[in-house]
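J.: attaching a predicted model along with its sequence, questions to come.
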Amino acid sequence: MANRRDFLGTVMTGAALAAAGTTATAKSAGRVIGANDRIRFGLIGAGARGQEILKPAIACENVECVAVADAYTGRFAEADKIVPGVKTFQDHRKLLEDPSIDAVLIATPQHLHARHFIDSIAAGKDVYQEKTMAFDADDAREMRNALDGSGRVVQVGLQWNSSGGVQKIRDRVKAGEVGKPTLVETHHFRQPTHGGWVRPIPDGFDPSQVDWNAFQGDAKRVPFDADRFFNWRFYWDYSGGNVFENFVHFAAFWFAVLDLDVPESVVSSGGNYLSPKMNVPDVFTVTMKHREGVLFTFTSMFGNGYYEPGRTCLFGDKGTVVHTLADVFHVVPAGKREELPAPKGSFKNPTPQHLANFFDCVRTRSEPNSPFDIGFRSAVACRMAVEAFRRNATVRWDPATETII
């Protein structure tokens, strides 16, 4: 697990086993789940987000969590509190060997998504893949290659696409209420510095509890660092900062509403002014130019909560859609200015509905609300934003070679 060559070797081994029809893979891939059958799932990555999705997952109808995998054994006791008696593994591949597991939820750090996704597909499991789906364009293509022809159901953890707002706003746009949309303006502000992401080192922490090589994956090799492990969102080696944490949700939502492809070009600028513990910026803007004739902007700020919980405006020549992450929206006709009141007590995270949609699609073999394609497009757009920021230059997408240039 030391480098990309080892990673690809693992992938090829998994693909070869799948083709050969090993017992575990054959049983997982071949099981037909009926409408009343119980779905057995495993969780890969039992940190904060993993536990957040585990709780509503086990509340879904007729499902059962049977195993949890994490590079840090200190999380096993926390998982056991949520699912008493759950099996635990430090190596995710051991979980995938269980032929009774139908699906996996993957909530590991972003740089590990491709590894865990590809191994899961090769093992014949349906996948709920947390966002941002892929760390870079290479990973996105490798994940797509693994998925093609597998017959697996994939839901990407872009839960706002299960809120109902996508279809409602799309219908209003298609009805011509905003005319020709040409600008999407989005914001995500948080009052705490460091985005509220600071994770303290647990009391009594012992580095021997962590499989450091497994955590590093294909990132550059560095000596063990507890801060890198617990606060991985602060480091470019493992994270895309708030681009990968929250911009991706806006991108996926409006890409679905407007049927936008990967942007033609992206520019990004900003800095880190109040959050010195982070490598990633705490104030920045992203501007994406789309071939469909739409300009898409995102502004992120830590240290100020003015735009919380994330107000968005879609501007057309006949009207404007004002939308919030509480899934409240209003269409304002051209020539009028009407502010949407800030929601009070109406914020409802649609993660439970998103997980329920995934399990329903595992049974019916239908396409989920956030399928692989929207995960691919939004992940590449996010990587373009990161590359534009780090290069301090405009980056472009070459659709012929599917590379960022």
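T.: Arrived safely.
J.: please count neighbours and contacts with C-alpha atoms only from this point.
T.: OK.
J.: which residues of this protein fall in helices?
T.: 4-20, 23-30, 48-59, 76-82, 92-96, 113-122, 137-147, 165-174, 212-216, 226-230, 241-242, 248-258, 351-364, 372-391 (DSSP state H).
J.: of those, which approaches residue 323 most closely?
T.: Proximity to residue 323, assessed across the helices of the chain by C-alpha to C-alpha, is greatest for helix 165-174 (8.9 Å).
J.: ok, and for the closest one, which residues are buried?
T.: 165-166, 169-170, 173 (16 or more other C-alpha atoms under 10 Å).
J.: just flag the most distant two among these.
T.: Based on C-alpha to C-alpha, the longest span within the buried residues of helix 165-174 runs between 165 and 173 and measures 12.0 Å.
J.: how about residues contacting stretch 393-403?
T.: Here stretch 393-403 makes contact (C-alpha atoms under 8 Å, 6 or more residues apart in numbering) with 137-138, 262-268, 384, 387-388, 404-405.
J.: second structure for comparison follows:
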Amino acid sequence: MDKSSRRFFLKKATLGSAALSSAPMVFASPYKEKILLTRAYENAHYAVNDQINLALIGCGIQGIYDTQSALRVDGVKLVAVCDLYTGRLDRSKELWGDAFFTTRDYREILGRSEIDAVIIATPDHWHKQIAVNALKAGKHVYCEKPMVQRYDEGQAIIDAQKASGKLCQIGSQSMSSLGNEKAKQLYEEGAIGDIVMLDFYNDRYSAEGAWQYPIPPDANPQTVDFDTFLGTAPKVPYENKRFFRWRNYKDYGTGVAGDLFVHAFSTLNYIVSSYGPNRAQATGGLRFWKDGRDVPDVSITLYDYPKTDTHAAFNAAFRINFIAGSGGGSGFKLVGTEGEMEIGQNAVTLRRSKLDLVPDGYSMIAYTKATQEKIREEYAAKNLESRASSLSTGETTWQAPNDYKGAHYDHFHKFFQAIREQDTIIEDPTFGLRAAGAALLANESYYGEKPVNWDPKAMRLI
């Protein structure tokens, strides 16, 4: 951040949060406080003819959670559901009644004129084809992350969206959260100075967390359209695990990079207004969940971000462990030259510490007492540690209220408001490709066993 932004933040900090909203109250050192975040929603009531008719393509775990959040938004009606397993179609009726169309062929969804928008929550290898076809059919698209299975598929979605004039929002739901919004504001005001690194990790310690999802007892070639599921993937004999645990196979999914890294890249690129990294180096392996999967359950990737107009050059460390004996946990922390932010969907904690520039007892022990005194006098004359630097230290947490509707709701709310031309898309296909492309560099490096270089503006490998 430039010097004027830092001075602005420090000035606000010394005035206190009662005077200016985003800065912490600092009258003594150190401070510690909590501030409540707020979100205002319009009170809207829509007639039947004004409703947005929604269809779900892919009624699995994420598809159901997506639809539940979408239907909480005023003026949205579910009119169709598609899935390749008949049991999920039955489940959709348990959840939302019988007043909608169901099918195992997504093309029948796109052919229905009453449908305004679709949620695409299929396995990753189907995202590009269905998104392009949906946009060409005149539907607004909410496509789950990662936007594409391979980075070279992204331009087709970008082109289809522009040609169609319809909206396409990528579903990294934490993007629209109160936490992200506050973190972006704080960063732009210079709260952490120049960014130095990102530290992201996600530890899991359960079979479910490692994608060993349950397989229904009635799963068989009659209830599952396995040939359609395979799509452009290599043809293999019917196998329940490949259909119901598709994330475990690189033929259909994108591993931990596409499932988890992409969330972090969406948030990171949004907060610091970045196009993304230009280099990645990955390592890891399959350490425990040796159940036939061909993707690692431990992954560590280091990314380099180049200097731009919005951020200094910095490094990012991404770590996933699906066999974390600690019991699990996660974190997302931006570390800067003057502070750090720990960021979640519902909260942001800013910590600012005083940088010690004057030598203390550790290094002074090597000198005589007379020399020590001279050194202290020399440093005192430089006045390296001002009163202002001491007053701007401490911790502030901005917390969402208990009745906050949540980041997932906010992401769909923004999508539907954009359809009504009352808001704008926060994660369009270009943004989605930059996030997915950066995440997928981990796979390029891991399977290629070498570092990879990326052009974040052109969104292609170098």
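T.: Looks like it came in fine. Please read all numbers here as calculations on a predicted model, not as lab measurements.
J.: ok, back up a step: redo the helices of structure 1 as a markdown table? Include distance to residue 323 of structure 1.
T.: Converted to a markdown table, the helices of structure 1 look like this (distance: least, C-alpha to C-alpha, whole Å):
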| stretch | distance to residue 323 of structure 1 |
| --- | --- |
| helix 4-20 | 41 |
| helix 23-30 | 41 |
| helix 48-59 | 25 |
| helix 76-82 | 34 |
| helix 92-96 | 39 |
| helix 113-122 | 30 |
| helix 137-147 | 29 |
| helix 165-174 | 9 |
| helix 212-216 | 38 |
| helix 226-230 | 34 |
| helix 241-242 | 20 |
| helix 248-258 | 11 |
| helix 351-364 | 18 |
| helix 372-391 | 19 |
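J.: quick revisit: of the buried residues of helix 165-174 of structure 1, which is the nearest to residue 156 of structure 1?
T.: Closest to residue 156 of structure 1, out of all of the buried residues of helix 165-174 of structure 1 and judged by C-alpha to C-alpha, is residue 166, at 15.4 Å.
J.: so what's the residue opposite the closest one in structure 2 once aligned up against?
T.: Correspondence of residue 166 of structure 1 to structure 2, assessed by TM-score structural alignment: residue 180. Going by C-alpha under 8 Å, 6+ apart, residue 180 of structure 2 touches 174, 267, 271, 343-345.
J.: ok, now residue 199 of structure 1?
T.: 230-231.
J.: in structure 2, what sits opposite it in the alignment?
T.: Match for residue 199 of structure 1 (TM-score structural alignment): residue 213.
J.: one more: residue 324 of structure 1?
T.: By TM-score structural alignment, residue 324 of structure 1 lines up with residue 344.
J.: residues contacting the closest residue to that match other than its chain neighbours?
T.: When the adjacent residues along the chain are set aside, residue 344 of structure 2 lies closest to residue 179, with 5.6 Å between them (C-alpha to C-alpha, 6 or more residues apart in numbering). The neighbourhood of residue 179 of structure 2, defined by C-alpha under 8 Å, 6+ apart, consists of 343-348, 398-400.
J.: let's see that with 6 Å instead.
T.: Contact partners of residue 179 of structure 2, counting by C-alpha atoms under 6 Å, 6 or more residues apart in numbering, are 344-348.
J.: of the residues you listed, which is the most crowded?
T.: Among the contacts of residue 179 of structure 2, the one with the most neighbours (other C-alpha atoms under 10 Å) is residue 348, at 26 neighbours.
J.: surely that residue meets residue 400?
T.: No - between residue 348 of structure 2 and residue 400 there is no contact under C-alpha atoms under 6 Å: 9.1 Å.
J.: counting neighbours, what do you get for the aligned partner of residue 76 of structure 1 in structure 2?
T.: Per TM-score structural alignment, the equivalent position to residue 76 of structure 1 in structure 2 is residue 89. Residues lying near residue 89 of structure 2 (other C-alpha under 10 Å) number 21.
J.: next: residue 165 of structure 2.
T.: Residue 165 of structure 2: 13 neighbours (other C-alpha under 10 Å).
J.: how about it, what's its partner in structure 1?
T.: By TM-score structural alignment, residue 165 of structure 2 lines up with residue 151.
J.: cool, and residue 242 of structure 2?
T.: Using TM-score structural alignment, residue 242 of structure 2 sits opposite residue 228 in structure 1.
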